[in-house]
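> Fold the stuff below for me.
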Amino acid sequence: MKSRNMGRTRSRAAIVVAAAASVAAGAALLPVASASAATARSAAPIVDQQTRATFQRLADAVLTDRTDALVDGAQGNRKKPLTNVFSGDVKLSAALARSENAALTSLDRRKDRLSALGEKYSKANTVVTLNSTRLRGTKAEVAVTETTTLTYQKVRGDEPGTTGFQAHHALTFTADARGHWQLTGIRNTDAAADLAVNQPAEPSVVSRAGTSRVAAGTTPNAPRAATTRTAPAKAKNLTTGAYDYKAMATYAEKYWSTYNKAYPNFNGHSAGGDCTNFASQSLKAGGWKHAPGYVYDYTKWFGNADIQSDSFVGVNEWSWFAQNSKRTTSLAYVYQLDVGDVLQMDFDKDGSKDHTMFVTYRSAQGVPYLTYHSANTYRRSVASIIASNPNAYYYAYRT
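Okay, here's the model as predicted:
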């Protein structure tokens, strides 16, 4: 009996072994492509701490490459972009690599335009902070903040030490069949931003929406200002008068990157950004008084934490108030701007102004430098703004 039972056990084992061998043989005969597809389907994209860190490093490389393209010397003449070292699990897509190469070529031309206008940078530093990562299927949306500082090369000898800005970007990473990530898109997310000096794309043209309830005759058109360098002198008395222009500049340079909590922040929360709100705060810090009234009345101007007139926060609305109130006069040339003056831009030349900036420094040789929000920027020269936006309309206001 024992002998027969053992025989049956051996027979069953033999059958099991034979069946397993048959299955293995069948699997071995499967086409290689089918096996690879099965493996690929099982690979789900993963975003762990190491992957997020690599996302941040690649974003830093992309934006540093853009900045360095504007710098003279070895830093600006690197033979290969920093993004070239990324491969494997996280890298640029082929399409975005071509796009970034074109962007660097465009920025190289901008460097030439800056040089022709008398401006160069001797070094630069870009730091990228990763703010958030959101995984949706095979895509990861990454939000980052860029902080860039450029050191002015002493071409004329009277340049300030540095200029700088903060910008916010959204990056899209897409996972391939193997679970590897490719950077497929990058865009600036600052509301109503002008072109940062290292930004190759066209600026967004979005102005803070006004209202149709406009009193007749309260929307005068400001004359455009020329951008030629050889402007006739237009001296401004900075030491006497009703306003403290030094206090205006001090305020703007204090809060260019850290917002004053006594006022609302419209950057990222409103169609038009925070540029005019910030310029109004600076003017108020130097003595501009509230003109209380109805928020839609462009002959009124007021703003605090709780309520703001449209003229306090809107680009066109501020221009209308400035002219209605006679608190400003128009300048014929942007190079006539001085500390405490205001520069506005119409990016697409449609007659509606899109951006407001504030002058906080003027060099001995007559170059104005502007500080502003959206994107947060410190002491950027008029030359740099013109080089980045050569086709825009400009409006210069003496305060």
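> C-alpha from now on. contacts and neighbour counts both.
Will do.
> helix or strand right after the longest helix anywhere in the chain?
If you go by DSSP state H, the chain has its longest helix at helix 2-28. Scanning forward in sequence from helix 2-28 by DSSP states H and E, the next helix or strand is helix 32-42.
> any idea how far that next one is from the chain center?
Helix 32-42 has its C-alpha centroid displaced from the chain centroid by 41 Å (Cα atoms, centre = their mean, to the nearest Å).
> Now do that helix and helix 2-28, the angle between them.
Relative orientation of helix 32-42 and helix 2-28, computed by axes from the mean of the first three to the mean of the last three Cα atoms, to 10 degrees: 90 degrees.
> Output the contacting helices and strands for helix 32-42.
Based on contacts counted as 3 or more Cα pairs under 8 Å, 6 or more residues apart in numbering; DSSP states H and E, there is no element that helix 32-42 packs against.
> Does anything pack onto the longest helix of the chain? Which helices or strands?
Applying 3+ Cα pairs under 8 Å, 6+ apart, we find helix 2-28 packed against no helix or strand.
> Distance from the chain centre to that helix, please.
69 Å.
> any residues touching stretch 108-115, and which ones?
69-71, 120, 383-384, 387-388 (Cα atoms under 8 Å, 6 or more residues apart in numbering).
> which of those has the most neighbours?
The most crowded member of the contacts of stretch 108-115, judged by other Cα atoms under 10 Å, is Leu70 (28 neighbours).
> Can you name the two of the contacts of stretch 108-115 that sit furthest apart?
Pairwise distances across the contacts of stretch 108-115 (Cα to Cα) peak at 17.3 Å, for the pair Ala69 and Ala383.
> Can you name every helix or strand that the strand ranked longest in the chain contacts?
Across the chain, the strand with the greatest residue count (assigned by DSSP state E) is strand 121-136. Secondary-structure packing of strand 121-136 (3+ Cα pairs under 8 Å, 6+ apart): helix 49-68, strand 139-152.
> this one as well, want them side by side:
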Amino acid sequence: MRNLSKRAGVFAATSVVLAASVAGNASAATAEDAVSRVIEQYVQARADDVTNAPAARSAGAAMTAGFKVQAAVEAREGQAFRQRWAGSLWEYGKAVVTMGKPVVQKHGTGATVKIEERTDLYFARRASASMPEKTSYRVDHVIELTGAAGTWEIASDTLDLPIGSVNPLPYFTTARTGGPGERQVTTAAKTEAAQVNSVAGAPYNRQAMADYAKRWALDRNSAYPSFGNDCTNFVSQAMSAGGWLHVVNPGPFGNPTDKGNWYMRYLSTHAGYSQTWSVADMFRYFAIDNSTPRRVTLNGNHSRRGDVIWADWDLANGSPGVDGHWDHVMIITGDAYPNVDDWITKTVSYHTTDTRDVPLQQVWEKSMKRSPNFGFYFGYLIDAP
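The predicted structure is shown next:
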């Protein structure tokens, strides 16, 4: 009888521990849900600000007094953006936001949350069947919250973006983590083997380039490595998908700093790549000046799907300005009117920030608002039908 009582006591104690564990897990889940709801309200409101549907505009999330000031600035910028494009080709009609699973780190009465946002901004109308139906982007947030009053309030929002990157459309003055830009890319290790390809094989397939870019604009192709500032790596992949052959000289490893080389070798242990593959400024030297035969010419009058556009908008210290070092590269993936050689009818896709089919005119004006001192350079693919 005593053994039964002892076992009953052990069972009871174990039940208490399990109950406490279940209660703790439930409490953590409840806190995570509460945090997610606050963040989703905030992000949805930001996206709704640039659409033309005020009736659908979401209610603001709980914020600290300090962050309300910043949010008000962003809301005014969103209103100005909305008014600028109202009734135009590029007016947005609705925003659909999808948030990833948050990673919550609690500390005292606050919490740090890392979470992914994926947003689709649908155009209010389509001018033609060739016009994309939406602009899409993906960005990671680092959000600080405080829960001192028993409810979660957003205290700050930082976009996890490096120097030289482009803020998503609904974000105007939001802080960025500011990691290294492309200028800090280091030379890759040599691979054990590399295939030397000739440059014969033109014409190239523009549509295949654009299709690849649209497919991978918001994601990463595991067949390639990824960079913190990934815009040139992304465009190089699209060029390769459309028929550009890799150039590796001298064989078998190649010189990664040679502006006449353009290659990526991704093995199971590491990647070997040329800087022309991964850095926007080096990519232009290969594409325009050192490829044989030449693959790109600067000609903005005839830019079409598959063509690339470079931007020079940052100084070496990350502040706005033009210094002759081209900081970013994009690829044209859509148009409002087929066969119209007018860049304001085009949409572009790029990485960092991961974006698909954003109107080039909006990128241009967003850049001008940041600083009137910037340059866009329009590339035209030679021997591409």
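> Would you mind reporting the TM-score between them?
TM-score of the superposed chains, computed with TM-score structural alignment, normalised by the length of the second structure, equals 0.74; 311 aligned residues with a Cα RMSD of 2.6 Å.
> that older thread, could you dump the helices and strands packed on strand 121-136 of the first structure to a markdown table with distance to Phe321 of the first structure and mean neighbour count?
Below are those laid out as a markdown table (distance: least, Cα to Cα, whole Å; neighbours: other Cα atoms under 10 Å):
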| stretch | distance to Phe321 of the first structure | mean neighbour count |
| --- | --- | --- |
| helix 49-68 | 38 | 20 |
| strand 139-152 | 34 | 20 |
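> Out of the ones you listed, which gets nearest to Ala37 of the first structure?
Distance to Ala37 of the first structure, taken as Cα to Cα, is lowest for strand 139-152 among these, at 19.9 Å.
> tilt between the helix or strand just after the closest one and strand 139-152?
Per DSSP H and E, the first helix or strand lying C-terminal to strand 139-152 of the first structure is strand 162-175. Angle of strand 162-175 of the first structure versus strand 139-152, following the same axes, to 10 degrees, is 160 degrees.
> what's the average per-residue distance for strand 162-175 of the first structure once overlaid on the second structure?
Aligned to the second structure and superposed, strand 162-175 of the first structure gives a mean residue distance of 1.3 Å (mean Cα distance after the TM-score superposition for the first structure).
> how much distance is there from that strand to the middle of the chain?
6 Å.
> what's the following helix or strand after it?
strand 181-188.
> So for that next one, what gets flagged as buried?
181-186, 188 (16 or more other Cα atoms under 10 Å).
> Greatest separation within the residues you listed: which pair is it?
Trp181 and Asn188 (20.7 Å).
> circling back: what range does the longest strand of the first structure cover in the second structure?
Per TM-score structural alignment, the counterpart of strand 121-136 of the first structure in the second structure is residues 92-107.
> quick one: contacts of that stretch?
By Cα under 8 Å, 6+ apart, stretch 92-107 of the second structure touches 32, 36, 40, 43-44, 47-48, 50-53, 85, 111-125.
> what ranges do the helices span in the stretch 201-350 of the first structure?
In the stretch 201-350 of the first structure, the helices defined using DSSP state H, counting those that start in this stretch lie at 245-254, 275-285, 310-313, 315-324.
> of all the ones you listed, which lies closest to Ala396 of the first structure?
helix 315-324 (10.2 Å).
> report the angle between the axes of the closest one and helix 275-285?
30 degrees.
> Helix 315-324 of the first structure packs against which elements?
Helix 315-324 of the first structure packs on helix 275-285, helix 310-313, going by 3+ Cα pairs under 8 Å, 6+ apart.
> Which stretch of the second structure lines up against the shortest one?
For helix 310-313 of the first structure, the aligned range in the second structure is residues 275-278, judged by TM-score structural alignment.
> what's the average per-residue distance for that stretch once overlaid on the first structure?
Looks like 0.5 Å for stretch 275-278 of the second structure (mean Cα distance after the TM-score superposition for the first structure).
> So which bits of that stretch are buried?
Here stretch 275-278 of the second structure shows 275-278 as buried, counting by 16+ other Cα under 10 Å.
> The longest strand of the first structure: which residues count as buried?
121-124, 126-128, 130, 133.
> Now tabulate the residues you listed in JSON lines and tack on distance to Trp318 of the first structure.
Below are the buried residues of strand 121-136 of the first structure laid out as JSON lines (distance: Cα to Cα, whole Å):
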{"residue": "Tyr121", "distance to Trp318 of the first structure": "34"}
{"residue": "Ser122", "distance to Trp318 of the first structure": "37"}
{"residue": "Lys123", "distance to Trp318 of the first structure": "37"}
{"residue": "Ala124", "distance to Trp318 of the first structure": "34"}
{"residue": "Thr126", "distance to Trp318 of the first structure": "33"}
{"residue": "Val127", "distance to Trp318 of the first structure": "34"}
{"residue": "Val128", "distance to Trp318 of the first structure": "34"}
{"residue": "Leu130", "distance to Trp318 of the first structure": "35"}
{"residue": "Thr133", "distance to Trp318 of the first structure": "37"}
